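Okay, predicted coordinates and the sequence, questions at the end:
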Amino acid sequence: MHSAATDSRILPPGSADCHAHVIKTDRPLVSDRHSQPAADALVEDYLHTLTANGVMYGLLTAPSFYGTNNDVLLDALKRSGGRLRGTAIVEPEIGEAALASLQAEGVCGIRLNWVKRAAIPDIQSREYQGLLAKVKNLGLHVEVYLEGEHLPPVLAAINASGARAVIDHFGNPEGADGIHSEGFRALLAALDAGNTWVKLSAPFRLRGSAAPALAAEIIKQSNGERALWATDWPWVGHEEKVTYSQCIASLFECVPDAEIRNRILTKNAYEAFGFGP
């Protein structure tokens, strides 16, 4: 690759990486996990990586393998000097005061990591309907990682509650023809309605669909106003295959328009997560 091409991949001041994990391998892991950490990924390492790549802010996402123990996440937020915010995994019965306490420590949303499950929880249950109401009351968002084929009813329930929805990894559509799938079409309709965002992240986790094609549809549907960029650092399960510079290169491939790309990196992230000076 020519140096000129590399030099052109400069990110605008105040850019945000909207999905990453901090990990400590000495912490207990839940038994029903679908992944596990290979090595520590410390907040100091992440902040150094952000700075080295011209990124100001980061959103830390609670990894599923700790269950509802958010201690590693909260410690990282405390040590981040205001550069990081977080999404926590909680029990649906959590009280609003406990959620507000997490919010005071830098948590801006909750995560439903329901991928690779034999059966997903019932979002229409009393417990989850109550959780969505608490999230909306506090102005938090609901981050969802789920196979695209299971996404429509979950997304519909979040949208109906009035809470903001943030969908991981391009909506994780099914198969190579995922761009035409029911789940991806439901995601596009939600973007059009205006209270849902989607992360252009982790193309290496897609199940055959082409990230640039998915990104083009997402951008066309919302004029780029509901798209976010993220790296999924430190790429659990793919640690040796992915680099931060590759994640930046993927963004430039997926979003060739500089004005839209810069909006994704700054204004969209600020609107979704409250970043900014």
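Thanks, I have the structure now. Keep in mind that what you see is a predicted model, and the values were worked out from it rather than measured.

From here on, just use CA atoms for contacts and neighbour counts.
Fine.

all strands of the stretch 51-200 of the chain, in order?
57-61, 84-88, 107-113, 141-145, 164-167, 196-200 (DSSP state E, counting those that start in this stretch).

contacting residues for the nearest residue to E182 once chain neighbours are set aside?
The spatially closest residue to E182, leaving aside those adjacent along the chain, is E149, at 6.8 Å (C-alpha to C-alpha, 6 or more residues apart in numbering). With contact taken as C-alpha atoms under 8 Å, 6 or more residues apart in numbering, E149 is in contact with P173, E174, S181, E182, G183.

before we go on, here's another structure to hold up against the first:
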Amino acid sequence: MSTFTKDASWLDWHPSPSKPTFVVPKGAVDAHCHVFGPGEEFPFAPQRKYTPCDASKQQLWHLRDYLGFSRNVIVQATCHGADNRALVDALEAAKGLARGVATITEDISEAELDRLHAAGVRGVRFNFVKRLVDALPFDTLKRIADRIVTRDWHIVIYFESQDLPELYDFFTSLPTTLVVDHMGRPDVSKPVDGDEFALFLKFMTENTNVWSKVSCPERISIAGPINGYQDVVPFARKVVEMFPDRVLWGTDWPHPNMKSHMPDDGKLVDMIPLFAPTTELQQKLLIDNPMRLYWSN
């Protein structure tokens, strides 16, 4: 049990998700998930914006097996700041079945970067969602990008669709592979063929180093879970069909900062064939792409 008291409004992860009807192919990767603490062993950062429930590596492995996945990509949770100990612990315990995306500061030593790489880290994440950060990390990210490009690491960027116009030139100046979280959180109340989403598609079309996760319909949907987040499907399917070799999928377990409801992870898995309707697209989305990005070096 954590010595930290979770936020009063915090929603815990689903205790008994449904068994998916969609059977993922053998070797499938959940390419976006997190571990929280446990806080007693891996304390949450003093500067955190939220205090979550505990969500351990063992609980993540249980979900992985239950849903039928073989591997995980664990993304450093913002509640841990740049203290990557919980992430490294999970990666080392996974014995090669997990890779990681860390949070680092520009004063990190080469020796520490080496240690993270040995543990399985292959990328770093930067948050450009204005309500979640005190300042946008332009200068820091550029300096870090110049250091990690030689390691063949990538950068995961999290932003919202309305902010892409002002971020576009900066993102296209970065030298590494970029992985966009959750399709840049499109506004699904607007047309899938409208100008706002067209800019995101242009971003991917004109910059072949840009990948996207087609994840988190529960965060993007306006209609919500009652209709199965169907308003997100056209957006995700377009990204998958246009860029089949540069897309990833993940559960986002344990779903940090969900306010309206807690998604059923089994039902999220059942959305995969709506995003990637053919066996070939599913193979790329769930196996070929994450293995190439995370396990090739």
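On my side now, so go ahead. None of the values given here were measured: they were computed from a predicted structure.

Go through the contacts of E149 of the first structure and name the one nearest N159 of the first structure.
For those, the minimum distance to N159 of the first structure (C-alpha to C-alpha) is 14.7 Å, reached by G183.

Any idea how many residues pack against the closest one?
Per other C-alpha atoms under 10 Å, the neighbour tally for G183 of the first structure reads 23.

What's the residue nearest to E182 of the first structure aligned with over in the second structure?
When the second structure is aligned by TM-score structural alignment, E149 of the first structure is paired with Q162.

again, but for D232 of the first structure
Checking TM-score structural alignment: D232 of the first structure goes with D252.

does its match sit in a helix or strand, and which one?
Assessed by DSSP states H and E, D252 of the second structure sits outside every helix and strand.

what's the spacing between stretch 179-189 of the first structure and its chain's center?
Relative to the centre of its chain, stretch 179-189 of the first structure is centred 18 Å away, using C-alpha atoms, centre = their mean, to the nearest Å.

can you check stretch 33-49 of the second structure too?
With C-alpha atoms, centre = their mean, you get 17 Å for stretch 33-49 of the second structure.

Residues in contact with it: which ones?
Residues outside stretch 33-49 of the second structure that contact it (C-alpha under 8 Å, 6+ apart): 1-4, 51-57, 60, 72-81, 83, 85-87, 90, 132, 250-254.

Apply 7 Å and report the result again.
1-4, 54-57, 73-81, 85-87, 250-254 (C-alpha atoms under 7 Å, 6 or more residues apart in numbering).

can you check stretch 161-169 of the first structure too?
Here stretch 161-169 of the first structure has contacts from 132-133, 135-136, 141-145, 158-159, 195-202, using C-alpha under 7 Å, 6+ apart.

In helices only, show me the contacts of E149 of the first structure.
E182, G183 (DSSP state H).

between the strands of the stretch 51-200 of the first structure, which gets nearest to F273 of the first structure?
F273 of the first structure lies closest to strand 107-113 among the strands of the stretch 51-200 of the first structure, at 6.3 Å (C-alpha to C-alpha).

so where is that closest one in the second structure?
The alignment of strand 107-113 of the first structure onto the second structure (TM-score structural alignment) covers residues 121-127.

Could I get the contacting residues of E253 of the first structure?
With contact set as C-alpha under 7 Å, 6+ apart, E253 of the first structure has these partners: P212.

follow-up on the earlier one: and the match of D232 of the first structure, how many residues sit next to it?
Neighbour count for D252 of the second structure, taken as other C-alpha under 10 Å: 20.

of the contacts of stretch 33-49 of the second structure, buried ones?
Among the contacts of stretch 33-49 of the second structure, those buried by neighbour count (16 or more other C-alpha atoms under 10 Å) are 2, 4, 54-57, 73-81, 85-87, 250-254.

Alignment lookup: I104 of the second structure to the first structure.
Alignment note (TM-score structural alignment): I104 of the second structure maps to V90 of the first structure.

Distance check, whichever residue in the first structure pairs up with A55 of the second structure against A52 of the first structure.
For A55 of the second structure, the aligned residue in the first structure is A41 (criterion: TM-score structural alignment). Note on A41 of the first structure: its distance to A52 of the first structure, by C-alpha to C-alpha, to the nearest Å, is 16 Å.

All the helices of the stretch 1-150 of the second structure, residue numbers only.
Residue ranges of the helices in the stretch 1-150 of the second structure, as given by DSSP state H, counting those that start in this stretch, are 57-67, 85-94, 110-119, 138-148.

Contact partners for L131 of the first structure?
P92, E93.

Now check the second structure for the residue matching it.
Residue correspondence to the second structure (TM-score structural alignment): L131 of the first structure is matched to I144.

Quick check: its match vs T105 of the second structure, distance?
Look at I144 of the second structure and T105 of the second structure: by C-alpha to C-alpha, they are 8 Å apart.

what does I74 of the second structure give?
Distance of I74 of the second structure to T105 of the second structure, computed by C-alpha to C-alpha: 18 Å.

Please apply the same query to V88 of the second structure.
In this view, V88 of the second structure and T105 of the second structure are 16 Å apart by C-alpha to C-alpha.

And the two? Which one has more around it.
It is V88, of V88 of the second structure and T105, that has more neighbours when counted by other C-alpha under 10 Å, with 24 against 14.

Aligned to the more buried one, what sits in the first structure?
Residue pairing (TM-score structural alignment): V88 of the second structure is matched to L74 of the first structure.

Many thanks, we can stop here.
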